[in-house]
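Novice: pasting the structure only:
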C-alpha cells in the first residue's frame, strides 16, 4: 500500500523515463499526482450505430479494423493514412494527416475505441484524425478526465497511472465528522477518486464540492494562524518622525482626506509595540503609492530599511521611478532588484542591503530569494497582494518577524469577501479620488461598429494622444476564436494604424523586450500599444487617452475597471471602448454596469453579485496559484462556511480540535497547497 509521501516511481506504470518527465512538471510524490486535478471532463457519447451519427457530431465508437490502406502522398509534405473500420456490418473510414505511425500500430480484426468528429460525405462517413483510446472498457456513463498538458506527458498516460494508483492507496479523512455531516460532504477518499475517475456527474460535483471545502477550510486556518502569529510577534515601535512635515511640504499636490486617514492609521500602527499587518484598499488612481512612500520614509528616519514588492517588473520599475523622484533630496538610498537585474548588480545590491547602505529596496518576487538579507528591516510592502498569494507573503515576512507588513491593492473587494481573504489584516480604505483626476467616458459597441472605434482612436493619435488596445490571449485559439496579441497587432498596423508607430506587449516576452516597448510608449514614441493584461495594474502614461478592450466579455468587471484606469491620468479627456464578442443578456448587463459605474467599490459589489466569469477579481488568473480547485469569488458561499468552521476549530480548546489544529498548522508551515490529507 502506497502513502501520499511515496515517490511516484513506485506507482505501477511509472518507469525511469516517465518519472523524469513527471518530475519536470512538478510531480514527485503520490500527493503531487493526486493533486494534479483534471482541467476538464468529457462525457463519453458512444455511437451504437455509425450510420445514425450526424455530421460534425463528436462520438466515441468501438469498431474493428477491416482494412488498412496504403498511404497517399498528396503534397511533398502531406501524407494521408486511412483505415476502414467496421461496426455491426457498417463501414466507415478513419483518416490521419502526417501520422502514419497511428495506422501502423493497428491490426486487422482488432477492436479499438475511437474518439473523433463524424463527417458525412455523401452516403459515407469519415472521421478525421480520431484519437485511438486503448484498453478502454465500454461504459456508456464513463467520464474521461482531461488533464493540463505539460511536457511530453499524455492524457492517456496520466489516466492510466492515476487509475493504477487509486488501487494501491487509501486516503484518511481528517475533517471532523460533524462538519462532514453538517454540510453533507462525501468522504475525502471518495472525493479524490471521483475527481480523477468520476462514476457519474453527480458524484463528480460532490467531489468538487468536498475538495473545495477542504481547500478553503485549510486556507482559512492559515489566515487565522497568520493573524495569531503576527499578534504574538513584538514589533519595532517606530516613532512618528518630526521630519514628515518636510516630506509633506515637498508633495506638489493636496492629499485627499482618505489618503490622510490611511496615513494616520499606518503611522499609529508603526508606533504600536505590536507588528503592523494592514491592508490598504484603494480605487484605481486613488493615490496609494504616496501613502506607501510616507510609510517607508517614516521607518527610514528611524534607521530601519523598507522593501516594496510588486507583481511585475513593469510595475516595480514604475514604483522605483516614482519613489526615487519623490524622495530626491532627502538623503535616502533607493534601489531596484528584479529578475532582469544583472548577476553582478544583484550581488552588489544584496551586499549593500546587508550592510544597511540601501534604505529602500523595490522589486519583484526576486526579493523572496533566500540570500536577500537586511541589516535592519522595518517595513514590508506588497502591492497587488492577490497576485502573490498567502504563501509568498509568509516567505517575505520571514525576512524579519518583527517587521511591519503593509499590503496594498487597487482591486476593491466587497467587505464580506475581504474579511475572509484578508482576515489576518486590519484594513484602511482610500475611497476618494484626487480632485485633478478626470472621469473616463465608457462605451460598449457591437462588432459591426468596430471600425468606428478604431477610427476614433486614430483621430486621438492624430491629436498627439496615445492608445491602448487590450486582448485576452497571447496565442490564437481557434475553438474560442479569441484575439491574439500578435495577430491583432499585424491586423491593426496594416489597416487602421498604417504608418503609425505601433507595438505589442505580452507576458511571454523577455524582460528586456518588455522594458524597451514600455519605455518607448512612456516616451511617446509608440502611439498604439497592443497588449494583454500585463498593463492592467499600475502602468502610468498620462498622454494615453483611449483604452480599447477586445473580447471584453472575457474579463471580470473589476479587471475591466483596472484596464480603464490606465487612461484618464493626464489633462485630456479619456475614453474606454469595450468590444464584446458574445451577444447575450448577461454580457449586455455587464457592459451596462461598466458604462454606468465608475466607482471601483460599487463595481466590486456588482461583480460579486454576477459572479459569472470565473475570474472576476483576477484571483485565479493572476495567481492565488496556491488554490488548486476553488475560486475565492465563485465559491464564496463555500468559503464563508469553511471560514466559519475554521474559526470554531481554531478557537476551540477540546482535544480533537486541538489535535486537528496542530496537524493543520504543521501542514501549512511545510506545504504550498491547502488540500491536506494523510
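Specialist: Here it is on my side, so go on. Computed from a prediction, not measured in an experiment: that's the story for all the values here.
Novice: contacts, neighbours, all on C-alpha from now
Specialist: OK.
Novice: Show the contacting residues for residue 427.
Specialist: If you count contacts by C-alpha atoms under 8 Å, 6 or more residues apart in numbering, residue 427 has them with 278-281.
Novice: this is the comparison structure:
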C-alpha cells in the first residue's frame, strides 16, 4: 500500500497500466506492508544509485542532493589535486574530480567504491601526516636528561616481583628518557596488568635524577586511589607524594601548590586541577596521564607545557587493537603489557535472563554473609537521569536483601560524597554498591568478588570487560553476572565473547568488529579529528598505505613546503585546527 500526500500532483505523474519501481521505508501495519511518500521511476528508467544524506529539520536528503548536483556542475574542468600524481599512480587512486562526482552521483557500485577508496586514502593520509608531524616536532626538542637508570633499585623496594611485561615497559620508558628527546609513550595494559607499578618506577627514576613528576587521573576517586598506591610504593624511598583535586579546600590547595613550587613535593597526583595556571613546578620532568581516552591531546600538551622538555607517559587500561592504536595514538610510541601478575584468578562469567535475577541476588547475598562485597551496575536512564535509576534500584534491593548494607553511587553526586561512599566501600562498611559506570576505571577493592551488570546489552564489550575488572583483585574466586533479555544477534555475540574470554586485547578486537570504531570509544574523548569517509574495519590496508606515504613525505619534505605537497599541508592544518589538536599549528 502506497500513501502520497499531494494526490493530484502524483496522479499526473503516474499512468495506469505502467510498471514503476518505488523506493522508501517499508512499515507493516494492520497486516499490510506500507510506504509513505516513496520515490519512484518507470521500470527501466530509474536513475541507478541515489545518495542518502544525513537530514536535519527543514533540510531533507533530496534538497541536499539537489544542492550537491548544482555544486558539481559549478566545478572547474581541472581541480588541483592535493595527492601528488606519482602517489595516485603507485596506489591506483583516481583523481579528485572523479572521486567527488562518483561519491555523490556514481554510475554504479564499482565507480562509487573507487571514489570512496580514494577519499578514504586522502583522509587517512592527512590524519597520519598530522600525527607524525606532532611526533617529529617532539623529537626536535631537547629534554631533561635522565643520567642514571634506577629501575633495579626500585624493583627491590617492591613487596612483590615485577612481571617481565612490567620490566620491559619501564625499561622502554627509561630508555626514551635517556635519549635526549622528550618521551611521548603510551603504555597499554589489560585490566590488572600492574601499570601503576610501572608508573611508580618511572617517577622514582625521574625523582632520583633530581626532577619532579605529575600524575593526572580522570576522577577524584582515581586520583585518591593512585595517591594512596603511589605513597605506599614510594614512601620507603623517602619520596614525598602530594594530592591536588578540585574538591579540596582552598587552604589545602594553597599549601600543596606552595610545596610543589618550592620542590618539597616530588610527585603530585591530581585531576584536571593540575592544569590550572597557578600550579607551578620547580623542575617538572615527567607527566603521566591515566586512562588516556578520557583526556584530549590538548590537555596532555597543556600539562607538559608547564616545563619545557617534559617527558610524557600515557597509561590506558582500555586495550585497543594495534592498528587502531597506531591511528589514534600515531604521535606516541607504544608499549604493550600483555602479562598478568601471578596468582590472579580467572573471573567466572555468566549470562542470565531477568527471570533468574532473584537467584543471582541471593548468590550475592551468600557471598556477603561470607564477608565479601559486590557491585551492581545499572544503566543510566534515557535522558541522563542516572540518579533516579540507581537510587530506585538500591531502595528496592534493600527491601529484597534487608540484612545487607547497600549504598548508591551515581554521576550527579558531589565529588566529596562519591569519595565518602568509595572510602566506606573500600573499608568494608558497605556490602553492595549499586552504581552507574562511574566505577568503570581503576577502582581497587580486593574484597569485592561479585559484579552484576543489569541490561548488559547496553554496553560495549570493552566497557563490560572494564567493569568486570573491578572484581578479582584479591585472593577470592570472583564472578561477573550479565543480565539481559536481548535477543538480537549482536548482543548475543557480545555476551558469548564475555563468557568465553578474559583477554582484554582479544575482547578489543571483537568489540571493534561488532561495533566499529565510531562506537568503540563511546562518546569521543580522545581529542582527534572525526573520520568522515574511512572505515577502520574495511580500510586497514588503506591505512597501512597512508602511513607508508606519510612517513616518506615527511622524510623528503618535513614542512610539506614543496609545491606538490602544499595542498596536503593545508588539509593537515585545517583538519587538526578543527579538532584543536597541536598539529593544527606550526
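Specialist: Now that the structure is in, tell me what you want to look at. The shown structure was predicted, so the numbers you read here are calculated from the model rather than taken from an experiment.
Novice: which of the contacts of residue 427 of structure 1 lies closest to residue 321 of structure 1?
Specialist: Among the contacts of residue 427 of structure 1, residue 280 lies closest to residue 321 of structure 1 (C-alpha to C-alpha), at 21.2 Å.
Novice: any idea which helix or strand carries the closest one?
Specialist: Residue 280 of structure 1 belongs to strand 277-282 when assigned by DSSP states H and E.
Novice: who touches the residue lying closest to residue 135 of structure 2 once chain neighbours are set aside in this structure?
Specialist: Using C-alpha to C-alpha, 6 or more residues apart in numbering and skipping the chain neighbours, the partner closest in space to residue 135 of structure 2 is residue 331 (4.6 Å). Contacts for residue 331 of structure 2 (C-alpha under 8 Å, 6+ apart) come out as 131-135, 184.
Novice: and residue 331 of structure 2, what pairs with it in structure 1?
Specialist: The alignment partner of residue 331 of structure 2 in structure 1, by TM-score structural alignment, is residue 424.
Novice: number of nearby residues for the alignment partner in structure 1 of residue 496 of structure 2?
Specialist: Aligning on TM-score structural alignment places residue 496 of structure 2 opposite residue 592 in structure 1. Using other C-alpha atoms under 10 Å, residue 592 of structure 1 is surrounded by 14 other residues.
Novice: Run through who's touching the host helix or strand of residue 394 of structure 2.
Specialist: Following DSSP H and E, the helix or strand that holds residue 394 of structure 2 is helix 386-400. Helix 386-400 of structure 2 is contacted from outside by 378-381, 404-412, 434-436, using C-alpha under 8 Å, 6+ apart.
Novice: Swap in 6 Å and give it another go.
Specialist: 380, 410 (C-alpha atoms under 6 Å, 6 or more residues apart in numbering).
Novice: likewise stretch 604-621 of structure 1?
Specialist: By C-alpha under 6 Å, 6+ apart, the residues outside stretch 604-621 of structure 1 that reach it are 413-414, 556-558, 634.
Novice: can you pick the most crowded of those residues?
Specialist: Of the contacts of stretch 604-621 of structure 1, with other C-alpha under 10 Å as the count, residue 557 tops at 28 neighbours.
Novice: Give me the aligned partner of residue 309 of structure 2 over in structure 1.
Specialist: Match for residue 309 of structure 2 (TM-score structural alignment): residue 402.
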